[in-house]
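*Asks:* Sequence isn't available, so here's the structure alone:
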């Protein structure tokens, strides 16, 4: 009997969104355990969750008795354990490009805009909401402009970020665009990103991973 997969997720977490996409692309059955990042000060801070995940973040994926952390590491684990369909291309050069695009989102844009940063600005530095929103949009537009430039003139860019099928890069891009739209970023300057986002969202794996389709999403 296959070991079960359990994803600790929050409907609006872009990092959890990435992993949901990856699980869906590989058609892997999994159970979602919601971890509300805001309610009662944040369920991720509860002692029982912090004991399982000392980073006090989502996602966390349980595969049997193993607890897997960090969205990109989880996605690469899925790709190694269930290699078809692949999330990384066949050659080292192509894999480097896909990883670089994914890390542009996960390492450069997202850490500057996540909930922990915004809470620190609000509660420790008393930064007003309008200024926090400017911060969010600034770093999103900086990152998305770079992402667009890396896509727009590269021969490997096709229907998706790299080739004819979604990769790790697309798993990261779509949740980031969702966040950008949420915070009012003008997406007009990024035609390649918008085209790839539309191609991704036309696939059932991406559609099922949408935040509003999650069991903990507000009705």
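*Replies:* Now that the structure is in, tell me what you want to look at. The structure presented is a predicted model; accordingly, all values stated were derived computationally and were not measured.
*Asks:* CA only for contacts and neighbour counts going forward, please
*Replies:* Noted.
*Asks:* Now do the contacts for residue 101.
*Replies:* Residue 101 makes contact with 147, 169 under the criterion CA atoms under 8 Å, 6 or more residues apart in numbering.
*Asks:* repeat for the one 4 residues further on
*Replies:* With contact taken as CA under 8 Å, 6+ apart, residue 105 is in contact with 143, 172-173, 176.
*Asks:* And here is the other one:
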């Protein structure tokens, strides 16, 4: 199994956590986003969007981190990353989508580069943009974790919600976001980083870290 990844990609970070939790050995193949390697011909053949991560499971190629993690859950179901019961699963997926749909797309590299390039915004304005979307959605996630969390984002065991949350709070710290208004999220962050699967997946612990 190969994972096309970049150390600071939050989407790749999610998948690394999932692979670690499930004990799946994989070969990382590094795609340097700031050098534009995601736009090269070979990579576009894997993913016409020119994005990472890309998972190659013995010739089966899966793109999009949510789809990859769902694929791993269906093909390697132990340990499970979704709770039992339709309602609980839907609630976890709602937390996943809060990050994957309402934060990350607005703050990914393509958007930030467009804000600073063609649109001419300053670094300070871009950083404010980034923090705005973090704070808007972390306020909601804080309330959801208060309702449903019992040590982790949802319940007493790690779920997909945690896999999406941790890369986002890592990036929030990179942009100097004030997180003091989110005590429940900070407790979950602390608990998750005690798990080897999360610590090993951190960007700074990757071979391509700069």
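*Replies:* That came through fine. The shown structure was predicted, so the numbers you read here are calculated from the model rather than taken from an experiment.
*Asks:* Any idea what the TM-score is?
*Replies:* Between these two chains, after superposing, the TM-score reads 0.98 (TM-score structural alignment, normalised by the length of the second structure); 210 aligned residues with a CA RMSD of 0.7 Å.
*Asks:* would TSV of the contacts of residue 105 of the first structure with secondary structure and neighbour count be doable?
*Replies:* Below are those laid out as TSV (DSSP: H, G, I helix; E, B strand; the rest coil; neighbours: other CA atoms under 10 Å):
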residue	secondary structure	neighbour count
143	helix	17
172	helix	26
173	helix	24
176	helix	24
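*Asks:* of all those residues, which comes closest to residue 13 of the first structure?
*Replies:* residue 176 (10.0 Å; CA to CA).
*Asks:* State the number of residues packed around the closest residue to the closest one other than its chain neighbours.
*Replies:* Counting by CA to CA, 6 or more residues apart in numbering, residue 176 of the first structure lies nearest to residue 14, which is 6.6 Å off, once chain neighbours are set aside. Residue 14 of the first structure has 28 neighbours, counted by other CA atoms under 10 Å.
*Asks:* any idea how far residue 171 of the first structure is from residue 14 of the first structure?
*Replies:* Separation of residue 14 of the first structure from residue 171 of the first structure (CA to CA, to the nearest Å): 10 Å.
*Asks:* What span of the second structure is whatever helix or strand residue 24 of the first structure lives in aligned with?
*Replies:* Secondary structure from DSSP states H and E places residue 24 of the first structure in helix 14-25. Using TM-score structural alignment, the residues of the second structure aligned to helix 14-25 of the first structure are 10-21.
*Asks:* now the matching stretch, how far from the centre of its chain.
*Replies:* With CA atoms, centre = their mean, to the nearest Å as the basis, stretch 10-21 of the second structure stands 7 Å off its chain's centre.
*Asks:* before we move on, what SS does the residue lying farthest from the centre of the second structure have?
*Replies:* Taking CA atoms, centre = their mean, the residue of the second structure most remote from its mean C-alpha position is residue 120, at 27.7 Å. Under the three-state scheme (DSSP: H, G, I helix; E, B strand; the rest coil), residue 120 of the second structure adopts coil.
*Asks:* So which residues of the second structure form helices?
*Replies:* For the second structure, helices defined by DSSP state H occupy the ranges 10-21, 41-46, 65-75, 86-102, 104-107, 109-116, 123-148, 160-174, 183-192, 196-201.
*Asks:* Serialize these to a markdown table and add fields for distance to residue 59 of the second structure.
*Replies:* Shown next, in a markdown table, are the helices of the second structure (distance: least, CA to CA, whole Å):
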| stretch | distance to residue 59 of the second structure |
| --- | --- |
| helix 10-21 | 17 |
| helix 41-46 | 11 |
| helix 65-75 | 14 |
| helix 86-102 | 26 |
| helix 104-107 | 28 |
| helix 109-116 | 28 |
| helix 123-148 | 36 |
| helix 160-174 | 25 |
| helix 183-192 | 32 |
| helix 196-201 | 24 |
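*Asks:* just those: most buried one?
*Replies:* helix 10-21 (a mean of 24; mean count of other CA atoms under 10 Å).
*Asks:* list the helices and strands that helix packs on?
*Replies:* Applying 3 or more CA pairs under 8 Å, 6 or more residues apart in numbering; DSSP states H and E, one finds that helix 10-21 of the second structure contacts helix 65-75, helix 160-174, helix 196-201.
*Asks:* Can you say which of those helices is nearest to residue 28 of the second structure?
*Replies:* helix 196-201 (11.7 Å).
*Asks:* Could you find the counterpart of residue 188 of the second structure in the first structure?
*Replies:* Alignment note (TM-score structural alignment): residue 188 of the second structure maps to residue 196 of the first structure.
*Asks:* contacting residues around the residue nearest to residue 176 of the first structure?
*Replies:* With contact taken as CA under 8 Å, 6+ apart, residue 14 of the first structure is in contact with 175-176, 179.
*Asks:* what residue of the second structure matches up with residue 77 of the first structure?
*Replies:* Counting by TM-score structural alignment, residue 77 of the first structure corresponds to residue 71 in the second structure.
*Asks:* picking that back up, report the contact partners of the corresponding residue of the first structure for the residue farthest from the centre of the second structure.
*Replies:* Under the alignment (TM-score structural alignment), residue 120 of the second structure pairs with residue 126 in the first structure. If you count contacts by CA under 8 Å, 6+ apart, residue 126 of the first structure has none.
*Asks:* Quick check: residue 126 of the first structure vs residue 118 of the first structure, distance?
*Replies:* Per CA to CA, residue 126 of the first structure is found 10 Å from residue 118 of the first structure.
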